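Participant: Structure for this input, please:
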Amino acid sequence: MTDSEVDYRAVFKALAAPLLVLTPDFTMVAANDSYLKVTKRSPADLYGRCFFTVFPPNPNAPNDPGEEGPEGLRASLERVLATGQRETMALQRYDIEVSGRPGVFEERYWSTINTPVLGPDGEVQLIVHRTEEVTGFLLQLRRFGERGVSGRRAELEAMRTDVYVRARELQDLNERLTRADREQRQTTSALQEVIERQRRFVFDASHDLRNPITGLLTELEVAISEPDVGLHQILRKLLLDAVRLNDIVADLLELARLDTATPTEPVDLADLVLDELERRPLTTTVLVRLDQQVVVRASRIRLVRLLNNLLANAERHTRTAIDIIVTADPPDAVLEVIDDGPGIRPADRERVFERLCRLDDAYLLDPGGSGLGLPIARDIAHGYGGDLYAADNTTGARFVLRLPLAA
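Facilitator: Next up is the predicted model:
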């Protein structure tokens, strides 16, 4: 007989172990003869119905929430759905309502294994609920003790209790091991992700550093080999490369500092903007609309870094002018930097805050950029309980900084 000729339905039906098949919403769709016999139910009683409707909790059972009866079984089934892994339950008390006698329950004990059936996409499609009844063993111990065997009743009762307690301890240990394994896998995955990000960061940062260094070396070689070349022109190119190196190193240092605490002070955002515009040489027109007394608590040095990163980004992309707006929108202080350049597509508004991510137009406008300015600015905002995001705008890019207003 070949595999194609095996009647698996007949095999399932004849298996000695009681088996029940459930869908992910715990609807019963199949049961073999052993399961029907041990639960004293017919297929019509089970199929198409929720397990916990057909087998409700016994209101008179000992109160042990979360570990016994329906709650314990439901928790196990939900873990199987969440993990896609088989779970063996310890000894459980789950009383069964007598068929045809609503509200009348029989004391029953079970040893259960719940096994997932996975689909092609890896998702759980069915759960095979295999359960062995051990009620007779435990009740026999109890009856044996109740028959009055001299000197043995207390010992047998203690044995019955110990079997049950040990089973509960094994169940608890199994759950703890399952949680520990899940946490370990999550930690390992997170560490691997961090290592990979660090590797990419070092590679990309090294690449960005090589560009200005190569430029410096080239200009120096030209100056040495061609003494007739204008010294002023060479020095100007060397200065630009040195400025680019300084910017990249400053970005790297700021990334290193982001995880360290710095003293905070009240900072008036309007004053901060005016001070930086006076100090910073700009290559385009800047228009300001600044409300007074918009004060936040932060490190002034880091807010200066944040503002300069936004201004540098706006200068690269704007066509005619940059707008800077400071307003109060309780409970937040709001600073906006707006350019009239090509703008950012909605799909890219989060990508621009990824470290070392540079869109195509950014490469064209500034091939030597590091791709760290906007991510650093957002990290600074988050460090003071705020946020930085790219918002809708009719023309150009609009970056919005929100920080909690100082009390």
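
Participant: drop to CA atoms for contacts and neighbour counts, all remaining ones
Facilitator: Noted.

Participant: all helices of this protein, in order?
Facilitator: In the chain, the helices defined using DSSP state H lie at 8-14, 33-39, 43-46, 51-54, 69-83, 135-146, 153-225, 231-257, 269-279, 300-317, 360-365, 373-383.

Participant: Most tightly packed of those?
Facilitator: helix 373-383 (a mean of 21; mean count of other CA atoms under 10 Å).

Participant: Centre of the chain to stretch 81-94, how far?
Facilitator: 25 Å (CA atoms, centre = their mean, to the nearest Å).

Participant: got the buried residues for it?
Facilitator: Neighbour-count burial for stretch 81-94, with 16 or more other CA atoms under 10 Å as criterion, is recorded at 81, 84, 86, 87, 88, 89, 90, 91, 92, 93, 94.

Participant: Quick one: residues in contact with that stretch.
Facilitator: Applying CA atoms under 8 Å, 6 or more residues apart in numbering, the external contacts of stretch 81-94 come out as 24, 57, 67-70, 76, 79-80, 107-116, 118, 122-124, 164, 167-168, 170-171.

Participant: okay, how far is it across it, tip to tip?
Facilitator: 21 Å (CA to CA, to the nearest Å).

Participant: same question, stretch 280-290
Facilitator: 18 Å.

Participant: So which residues make contact with it?
Facilitator: So stretch 280-290 is contacted by 270, 315, 320, 321, 322, 323, 324, 325, 326, 327 (CA under 8 Å, 6+ apart).

Participant: From residue 258, how far off is residue 403?
Facilitator: 17 Å.

Participant: Narrow the contacts of stretch 280-290 to just the buried residues.
Facilitator: 270, 315, 321, 322, 323, 324, 325, 326, 327.

Participant: Just the ones in strands from these, please.
Facilitator: 321, 322, 323, 324, 325, 326, 327 (DSSP state E).

Participant: Does the third one touch residue 339 like I think?
Facilitator: If I follow you right, that is residue 323. Yes. When contacts are counted by CA atoms under 8 Å, residue 323 is listed as touching residue 339 (6.5 Å).

Participant: For the comparison step, fold the sequence that follows:
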Amino acid sequence: MGNSKIDYGAVFRDGPSPTVLLDRDFIVAAANDACLRVSGKRPEEMIGKSVFDIFPSDPVDPKAEDSTLRDSLERVLETGEQGVVALQRQSEEVPDRPGVFKERYWSQVAAPVFGPDHRVEFIIHQAEEVTGFLQRLHRARHLAEAGDLAELEAMEQRIYARSRELQRFNDRLQQAHEQQRRISLSLQEAVERQRRFVSDVSHDLRNPLTGLQLRLEEALSDPQVDPNEVLHSVLRDAQRLNDLVCDLLELTSLDAHKAIPAEPVDLGGLVSEELRRHAFKHWALSCPDSGVVVSASRVRLTRLLANLLTNADRHASREIRVTVKAEPPDAVLEVVDDGPGVPPEERELVFERFHRSEEARRRDPGGTGLGLPISREIAESHGGTLTLADNPSGGARFVLRLPLAGDRQAGSGPPT
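Facilitator: Next up is the predicted model:
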């Protein structure tokens, strides 16, 4: 007995319950003898056909059960778990009596068959007919005493109602399972993002702290070291630490969705102020339209613009161009440099926290890698977008879009 080999193909063919093997598209790959007998079909009429074409919806009430089986099969594919289709009614036209139907009732089970990659490869769908049971119950109703008739009728109705209730409960259970799975995946992603964030912060904080420690130890151990040189070096590391802490505080505020009072801000005026406030290494050209106003936090928009201008100045070869215009319903601000630009496949990476390209590290070893991510989050917190767009003349082209404030949204351009 222990050495005998089971012929699973024969077990499938000779099974007493109608059973079909479906592929992932619900096409019949095999049908056992019981299924062929019950359906009255030949193998060639079933193999390679959709199960929904072979066993169509109830012609008397097509909407009542139309999606029940499909939903069950799709859940088996998604979850890899067995699915139960409770009592299902099927009306069949009586041969030689057009328009006359008889009812049959089925209880069905769908189970997954996994492939070598642990992915659901096939589904075994098995049906048990319970029409005879319900018919016997119906006959017993007529034989029962008058006093028991109502009770038997109620019992028949309860059986069918409870089966449908079981199906609805199964559907809700599957939906809850899917929702729980999505929540679990979201939590896992959040934990992983937090882990990477803590790791990156620790690394970026360690570098200036290590520099501070080394310079101070060197100054204490060597009396010949120039104190001014040490102080300047320590000051640079302290400034880098301050920049990093300020960026982290800003990110914390943005992540917490802390509201900052909004006010009307003229984008063109803000650009002029920033260009006057900072001394840039490269020539900055400004072409802002007047009266392009958005409702926003002036402090945060100033931070966003300063980040874009600093980034452009870092990578430019000769000049920076800044434009502001109204494209209702948006205000559009562009910051363009004539540097090497960013390859299309890396344009989203620059908005990831702590991401710094080799070019950026070479041009500014002290950068935090947080300026552009902060800028995008500020834009999105105001209902806008910040993207890296194509630039036919080369260089990077950052495009900020924010909703226009007030009645400017209905206009078609700057006021004359």
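
Participant: re the thing from before, any chance of the buried residues of stretch 81-94 of the first structure in JSON lines, with distance to residue 236 of the first structure too?
Facilitator: Converted to JSON lines, the buried residues of stretch 81-94 of the first structure look like this (distance: CA to CA, whole Å):
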{"residue": "81", "distance to residue 236 of the first structure": "65"}
{"residue": "84", "distance to residue 236 of the first structure": "64"}
{"residue": "86", "distance to residue 236 of the first structure": "69"}
{"residue": "87", "distance to residue 236 of the first structure": "70"}
{"residue": "88", "distance to residue 236 of the first structure": "74"}
{"residue": "89", "distance to residue 236 of the first structure": "75"}
{"residue": "90", "distance to residue 236 of the first structure": "78"}
{"residue": "91", "distance to residue 236 of the first structure": "81"}
{"residue": "92", "distance to residue 236 of the first structure": "81"}
{"residue": "93", "distance to residue 236 of the first structure": "84"}
{"residue": "94", "distance to residue 236 of the first structure": "84"}
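
Participant: Quick check: of those, which lies closest to residue 217 of the first structure?
Facilitator: residue 84 (58.0 Å; CA to CA).

Participant: Which residue in the second structure aligns with the closest one?
Facilitator: Taking TM-score structural alignment, the alignment pairs residue 84 of the first structure with residue 80 from the second structure.

Participant: can you check residue 309 of the first structure too?
Facilitator: Here residue 309 of the first structure is matched to residue 307 in the second structure, going by TM-score structural alignment.

Participant: Please report how far the nearest residue to that match once chain neighbours are set aside lies from residue 229 of the second structure.
Facilitator: With CA to CA, 6 or more residues apart in numbering as the criterion, residue 307 of the second structure has its nearest non-adjacent residue at 5.6 Å, and that residue is residue 371. Per CA to CA, residue 371 of the second structure is found 29 Å from residue 229 of the second structure.

Participant: try residue 158 of the second structure
Facilitator: 90 Å.

Participant: Go ahead and confirm residue 33 of the first structure touches residue 11.
Facilitator: No. Using CA under 8 Å, residue 33 of the first structure is not in contact with residue 11; the gap is 10.7 Å.

Participant: Next, show the common contact partners of those two.
Facilitator: By CA under 8 Å, 6+ apart, no residue touches both residue 33 of the first structure and residue 11.

Participant: Let me know the outermost residue of the second structure.
Facilitator: For the second structure, the residue at maximal distance from the C-alpha centroid (CA atoms, centre = their mean) is residue 145, at 61.8 Å.

Participant: And that residue, what's its match in the first structure?
Facilitator: Using TM-score structural alignment, residue 145 of the second structure sits opposite residue 149 in the first structure.

Participant: got the contact list for its match?
Facilitator: Counting by CA under 8 Å, 6+ apart, residue 149 of the first structure has no contacts.

Participant: Likewise for residue 215 of the first structure?
Facilitator: When contacts are counted by CA under 8 Å, 6+ apart, residue 215 of the first structure touches 238, 241.

Participant: That one maps to what in the second structure?
Facilitator: Checking TM-score structural alignment: residue 215 of the first structure goes with residue 211.

Participant: Residue 265 of the first structure now?
Facilitator: So, by TM-score structural alignment, residue 265 of the first structure is matched to residue 263.

Participant: how near is that match to residue 328 of the second structure?
Facilitator: Taking CA to CA, one finds residue 263 of the second structure at 19 Å from residue 328 of the second structure.

Participant: Please say which of these two ends up with more neighbours.
Facilitator: Neighbours per residue (other CA atoms under 10 Å) separate residue 263 of the second structure from residue 328, with residue 328 holding more: 16 against 13.

Participant: Tell me the counterpart of that one in the first structure.
Facilitator: Taking TM-score structural alignment for the superposition, residue 328 of the second structure sits opposite residue 330 in the first structure.
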